[in-house]
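[1] Sharing a model prediction with you, sequence too.
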Amino acid sequence: MSGRLENRTALVTGATSNIGRAIATAFGAEGAHVAVSGRNAERGQEVVDAIRAAGGRADFVHADHDGSAARSRALAEEAMRVLGGRIDVLVNNAGTYPPTTTPATDEPTFDEVYGVNVKAPYFLTAAIAPAMATAGRGVIIDLGSWIARLGIPISALYSSTKGAVETLTRAWAAEFGPSGVRVNAISPGVIRPASTPEGSAAPGESMMRGTPANAPGAPDAIAKAAVYLASDDAIFVHGTVIDVDGGRTGVAVVAA
């Protein structure tokens, strides 16, 4: 790696598996001191150990996102403590995805999904962005989704939360950008979980047939985009949602 994040600190939420783990690992390899955040301490420590084994710096920070401002503030405070007093990069990655239809969604599920996917990153950003603005620098990366802009017949609830996140990205860029904070988002396509057994189909794999990629992506593809946005290579990038989706939303799908 090139050390593009040398001497920077980063908090990555939902960093104990899949996309979050890939982002945390890539940040560590690029020189950042990473706060690996998640609910499962054992899996979180595995990520920390892997980053340290590769010569990077990382610490685990427990988080149980419920959407409350109090828990988001507590996470921000603990991450700032383990990172030595500042957070240079925030990655709002943690999320929950119930594959349910609209009629089958009950109110507790609705509230939980909006709590984790929208309220938690909202109040975490509210807790961290002002210090970035005061310092005159900082990066916030949100995770959207390709189904925020291309409707599919399931998961309307999840889709709507990611649409909200992508809208917040643009609003936050307008709010905090003039103070030196860059806010952007990544919209992943169908990503093959690292835990998918060899030879098995990944969830949603059929959605990628006929796209330019013609297959799901890997978590590392999202991590590379995150490194770019976090680094000075993206110094002139504000309020943008980068599609890393194998062409799923931008290119006509040709039926096989």
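    Sure thing, it's come through.
[2] drop to CA atoms for contacts and neighbour counts, all remaining ones
    Noted.
[3] what sits against Asp142?
    Residues in contact with Asp142, defined by CA atoms under 8 Å, 6 or more residues apart in numbering, are Val91, Asn92, Asn93, Val165, Glu166, Thr169, Val183, Asn184, Ala185, Ile186.
[4] So Gly14 sits against Leu90, correct?
    No: the criterion here is CA atoms under 8 Å, and Gly14 misses it with Leu90 at 11.7 Å.
[5] got the contacts of Asp142 as a markdown table, with secondary structure and neighbour count columns?
    Output for the contacts of Asp142, formatted as a markdown table (DSSP: H, G, I helix; E, B strand; the rest coil; neighbours: other CA atoms under 10 Å):
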| residue | secondary structure | neighbour count |
| --- | --- | --- |
| Val91 | strand | 26 |
| Asn92 | strand | 26 |
| Asn93 | coil | 24 |
| Val165 | helix | 24 |
| Glu166 | helix | 25 |
| Thr169 | helix | 26 |
| Val183 | strand | 31 |
| Asn184 | strand | 27 |
| Ala185 | strand | 29 |
| Ile186 | strand | 25 |
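[6] and the comparison structure, right after this:
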Amino acid sequence: MHHDLAQQTALVTGATAGIGRATALALAARGADILVHGRNEQRAADTLQRITALGANARFEPADLSDPAQVTALAEQVDILVNNAGIFHFARTADTTPDTFDAHIAINLRAPYLLVQALAPGMTERGYGAIVNVSSGAANTPGLGSGIYGATKAALESLTRLWAAEYGPAGVRVNAVAAGPTRTEGTAAYGDAFESAGQAVALQRLADPEEIAGAIAFMASADASYVNGATLSAMGGQPALG
């Protein structure tokens, strides 16, 4: 892998497991230094070790993304921001509690908003930067039990287009990657029910985190230098109606 991201620093939220960890490693493999956000020190230590083995620098930045003060405290000069961290607690509308609703808004939507608000102005001053928001097929496809989760992802895609127009003229690209059903530590808790989700896409399998991370790294790199305001579908394809 060529080091096209050398001398750049990336902040990846939720980088101690799953898609976030795979993204941190993919960006490190391309030469970027990584700010690893998470809350689990043991998993963070493993991620840091993997990154340094690739020859990149890395630092753990713990924060609770439900706390606005801790979110803004994460903000420092970076060239790449990957808003990956998110939660998904599935329940039908009648069974969604106010606390579940508020947690999805705080972590999936408010935290990315605050980070862009804090970091994009510095990027515009320097004349370059890349922001990648991790979305989901739930943003556009209704799923029973995924209403508030899908709503936060739909809002994030809307903000992606807004931010692309707002910051694009200054050289800051803002895009999203819509991840399909992916095998991670978090989704493993759903067992066979989630495994069956892989059969609903054209590839008829779940994604590995590295496959989503590759799409994110592409959007963050100069390979996507004329891509702005787009949502890249990494969802395994839509099957044909039989």
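    Perfect, I can see it now. The structure presented is a predicted model; accordingly, all values stated were derived computationally and were not measured.
[7] Distance of the residue sitting nearest the centre point of the first structure relative to Ala252 of the first structure?
    For the first structure, the residue nearest the mean C-alpha position is Asn93 (2.5 Å; CA atoms, centre = their mean). Distance, Asn93 of the first structure to Ala252 of the first structure, by CA to CA, to the nearest Å: 28 Å.
[8] just Thr105 of the first structure next, same as before
    For Thr105 of the first structure relative to Ala252 of the first structure (CA to CA), the value is 31 Å.
[9] In terms of packing, which of these two has more residues around it?
    When Thr105 of the first structure and Ala252 are compared for neighbours, Thr105 comes out ahead with 15 against 11, by other CA atoms under 10 Å.
[10] Please enumerate the helices of the second structure.
    For the second structure, applying DSSP state H gives helices covering 18-29, 41-53, 68-73, 98-104, 111-126, 147-167, 191-195, 209-220.
[11] quick one: contacts of the second one?
    What it means is helix 41-53 of the second structure. Here helix 41-53 of the second structure has contacts from 15-17, 21, 24-25, 28-29, 36, 38, 57-60, using CA under 8 Å, 6+ apart.
[12] Let's see if you can find the most crowded of those.
    Ala24 (33 neighbours).
[13] My read is that that residue contacts Ala15, right?
    Yes: between Ala24 of the second structure and Ala15 there is a contact under CA under 8 Å: 6.3 Å.
[14] Give the residues shared as contacts by those two.
    Common neighbours of Ala24 of the second structure and Ala15 (CA under 8 Å, 6+ apart) are Val36.
[15] Including distance to Thr100 of the first structure, could the contacts of Asp142 of the first structure go into TSV?
    Formatted as TSV, these follow (distance: CA to CA, whole Å):
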residue	distance to Thr100 of the first structure
Val91	26
Asn92	23
Asn93	21
Val165	20
Glu166	21
Thr169	26
Val183	30
Asn184	28
Ala185	25
Ile186	24
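[16] Count the neighbours of the equivalent of Ala94 of the first structure over in the second structure for me.
    Using TM-score structural alignment, the partner of Ala94 of the first structure in the second structure is Ala85. For Ala85 of the second structure, the neighbour count with other CA under 10 Å is 24.
[17] same question, Gln77 of the second structure
    14.
[18] Report the separation between it and Gly186 of the second structure.
    30 Å.
[19] Also Ala224 of the second structure?
    29 Å.
[20] And for Ala151 of the second structure?
    From Ala151 of the second structure to Gly186 of the second structure the distance is 20 Å (CA to CA).
[21] Which one of those two is surrounded by more residues?
    Ala151 (19 against 12).
[22] how about the more buried one, what's its partner in the first structure?
    Match for Ala151 of the second structure (TM-score structural alignment): Ser160.
[23] and its match, what does it touch?
    Ala148.
[24] before we move on, what about Asn84 of the second structure?
    Contacts of Asn84 of the second structure (CA under 8 Å, 6+ apart): Val12, Thr13, Gly14, Ala15, Ile19, Gly20, Asn133, Val134.
[25] now do 6 Å
    Contact partners of Asn84 of the second structure, counting by CA atoms under 6 Å, 6 or more residues apart in numbering, are Thr13, Gly14, Gly20, Val134.
[26] so how far is Gln199 of the second structure from the closest residue to Ala207 of the second structure other than its chain neighbours?
    Excluding the flanking residues, the one nearest Ala207 of the second structure by CA to CA, 6 or more residues apart in numbering is Thr182, at 4.4 Å. From Thr182 of the second structure over to Gln199 of the second structure the distance is 12 Å, taken as CA to CA.
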